[in-house]
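*Asks:* Need a 3D model of the following:
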Amino acid sequence: MQTILITGTSSGFGLEMARHFLARNWRVVATMRRPDPELLPASDALRILPLDVTSEESIAAAVEAAGPIDVLVNNAGIGVVGAFEATPMAHVRKVFETNTFGVMAMCHAVIPQMRERRSGVIVNVTSSVTLAALPLAAAYTASKQAIEGFTGSLAHELGHFGVRAKLVEPGYSPTTAFSRNAGIVIQDLIPPAYRDFAAPIFDAYASPAATTTETDVAEAVSAAIDDTTGRLHFPAGADAVALYNARFG
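*Replies:* Next up, the predicted model:
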């Protein structure tokens, strides 16, 4: 049995990933800020650990408690939706602390053991906004774009040691509440000058042409883990696949 550590498993994509890999007979280390054992079925193959990816002490404790990690999935994320000029820089920094620096810190903590074993996979979950930027999501997009470049560089560095780095890019999911997770109220970030511009955008979010499910993302993560080629990008969901094909052909 291989061990997979997944960040951000209290809801959404991360929770479904934990269920998915338990069903595939993996040892699953499900991490979340506030552990809730009732979210996942009891299993000898499951460990639920507290983890705050913005705290180096919390990361070190979780990685030590997890033991040898074969696969790291950096899924934890928060977001902010609104006009950039109305977004306080404190909110922007908060998004980067989790989505960018949190991912980097997790990789920093796990890479040494993978390098020494000369095996392992790191999957960084970003977003389809890295394939086609959306309005009213500038800070979130920037935080995820940074991880795209970071992961591409890691793939070169770590491939020398038999360690693979991959990207999973989920499309739009109406069940994901990144702004709520960050404690940010969207309406506060839409000043009067932007309301006419923002209204049709929020209408489109409410009735999207295509959406991505939690299962789509779990399956894309599985495909990324299983892939032994140099492929880097794994879009998840029909909308993300369409954006990926439009950009890369």
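*Asks:* Every contact and neighbour count from this point should use C-alpha atoms.
*Replies:* Noted.
*Asks:* So which bits of whichever helix or strand residue 141 is part of are buried?
*Replies:* Secondary structure from DSSP states H and E places residue 141 in helix 138-159. Across helix 138-159, burial judged by 16 or more other C-alpha atoms under 10 Å covers 138-148, 150-151, 154-155, 158-159.
*Asks:* do stretch 72-88 as well
*Replies:* Neighbour count says stretch 72-88 has 72-84, 87 buried, by 16+ other C-alpha under 10 Å.
*Asks:* same deal with stretch 30-38?
*Replies:* Buried residues in stretch 30-38, counted by 16+ other C-alpha under 10 Å: 30-33.
*Asks:* structure for this one too, so we can compare:
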Amino acid sequence: MKTVLITGCSSGYGLETARHFLAQGWHVVATMRTPRWDLLPASERLTVLPLDVTDPASIASALQAAGPIDVLVNNAGLGLFGAFEATPLATVREIFEANTFGTMAMTQAVLPQFRERRAGRVVNVTSSATLAPMPLVAAYTASKTAIEGFTASLAHELQAFNVRVKLVEPGYAPTTRFTENGAQRMQGLIPEAYAPYAQSVFATLGSASAFTVESDVAEAVWLAANDASPRLHYPAGADAVALARQAA
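*Replies:* Reported below is the predicted structural model:
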């Protein structure tokens, strides 16, 4: 039985991905800052662990408790809408700590076991904003774009050890807690001068004809985790697929 460790399982993509892997018969290590067993179906194949990807001690503790894993899914992260002009650099650093350095730290922590076994998969969840950047998410897009470059380079670096590194690029999903989870962080980031423009952007997002749903991402992660080919990009959701085709 294979084991997958997924970060950020308290909601959204991470939670749905954990459910999907459980349904496929895998042992799932679902991690979140505050563990909640009630979010997932009861199963002997489920382990729920506390994990803060910005805390090295938390990472070490979670990986020790998880034991050997076959796949790491780096999904944990923070969302941010706001005008960059009004975004404090401390907030930008907070976004990078979770989205960029957290992903790098988790990856670095699992690579020794993957390299020694000459097997393993790292699946990094980024965003379709890296394919077609949109306004009012400059800091968020930068944090995810950094992971795109990191993953592409690392894929070459680890090929000799039979370790595959993949990118799942979800589109916009209004049903996730992207905005809700960052509401406090976003206060004051749309100054009056930007308000009319921001309203126009949000109206456009709300009227889009194609959205990504959590199951789209779970299926893309599943495909990436089980694909032994050198393929790097896995767009998830109708809108992300369309953007990927435009960028190709």
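*Asks:* before we move on, the earlier item: check the mean deviation of the helix holding residue 141 of the first structure from the second structure.
*Replies:* Once the two models are superposed, helix 138-159 of the first structure sits on average 0.3 Å from its counterpart in the second structure (mean C-alpha distance after the TM-score superposition for the first structure).
*Asks:* residues contacting the most centrally placed residue in the second structure?
*Replies:* The centre of the second structure sits closest to residue 75, judged by C-alpha atoms, centre = their mean, with a distance of 2.7 Å. Shown in contact with residue 75 of the second structure (C-alpha atoms under 8 Å, 6 or more residues apart in numbering): 6-8, 13-14, 124-126.
*Asks:* What are the buried residues along stretch 209-217 of the first structure?
*Replies:* Those would be 211-217, for stretch 209-217 of the first structure by 16+ other C-alpha under 10 Å.
*Asks:* An error on my part: the question was meant for stretch 35-55 of the first structure.
*Replies:* Counting neighbours by 16+ other C-alpha under 10 Å, stretch 35-55 of the first structure gives 40, 46-54 as buried.
*Asks:* which residues touch stretch 38-57 of the second structure?
*Replies:* Residues contacting stretch 38-57 of the second structure (C-alpha under 8 Å, 6+ apart): 7, 10, 15, 18-19, 22, 25-37, 58-59, 62, 65-66, 76, 97-98, 101-103, 105-106.
*Asks:* Kindly indicate which of the contacts of residue 75 of the second structure lies nearest residue 230 of the second structure.
*Replies:* Set against residue 230 of the second structure, the nearest of the contacts of residue 75 of the second structure by C-alpha to C-alpha is residue 124 (14.6 Å).
*Asks:* can I assume the closest one is in contact with residue 76?
*Replies:* No: using C-alpha atoms under 8 Å, residue 124 of the second structure is not in contact with residue 76; the gap is 9.6 Å.
*Asks:* can you give me the helices in the first structure?
*Replies:* 12-23, 56-66, 89-96, 103-117, 138-159, 178-181, 195-206, 214-226, 238-248 (DSSP state H).
*Asks:* And the longest one, what does it pack against?
*Replies:* It refers to helix 138-159 of the first structure. Here helix 138-159 of the first structure touches helix 89-96, strand 163-170, going by 3 or more C-alpha pairs under 8 Å, 6 or more residues apart in numbering; DSSP states H and E.
*Asks:* any chance of those in JSON lines, plus distance to residue 1 of the first structure and mean neighbour count?
*Replies:* Shown next, in JSON lines, are these (distance: least, C-alpha to C-alpha, whole Å; neighbours: other C-alpha atoms under 10 Å):
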{"stretch": "helix 89-96", "distance to residue 1 of the first structure": "34", "mean neighbour count": "17"}
{"stretch": "strand 163-170", "distance to residue 1 of the first structure": "18", "mean neighbour count": "27"}
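*Asks:* quick one, which of the ones you listed is nearest to residue 132 of the first structure?
*Replies:* Per C-alpha to C-alpha, nearest to residue 132 of the first structure of these: strand 163-170, 11.2 Å.
*Asks:* what angle sits between that closest one and helix 12-23?
*Replies:* Calculated by axes from the mean of the first three to the mean of the last three C-alpha atoms, to 10 degrees, strand 163-170 of the first structure forms an angle of 130 degrees with helix 12-23.
*Asks:* After superposing, tell me the mean distance of strand 163-170 of the first structure to the second structure.
*Replies:* Mean for strand 163-170 of the first structure is 0.2 Å (mean C-alpha distance after the TM-score superposition for the first structure).
*Asks:* Please apply the same query to stretch 107-116 of the first structure.
*Replies:* When the second structure is superposed, stretch 107-116 of the first structure averages 0.4 Å from its matched positions, counting by mean C-alpha distance after the TM-score superposition for the first structure.
*Asks:* Pull out the buried residues from that stretch.
*Replies:* 107, 110-111, 114-115.
*Asks:* So what touches it?
*Replies:* With C-alpha under 8 Å, 6+ apart, stretch 107-116 of the first structure has contacts from 59-60, 63, 68-70, 72, 120, 122, 158, 161-163.
*Asks:* From residue 46 of the second structure, how far off is residue 37 of the second structure?
*Replies:* Using C-alpha to C-alpha, to the nearest Å, one obtains 9 Å as the distance from residue 37 of the second structure to residue 46 of the second structure.
*Asks:* Ok, residue 81 of the second structure next?
*Replies:* 34 Å.
*Asks:* ditto for residue 152 of the second structure
*Replies:* 31 Å.
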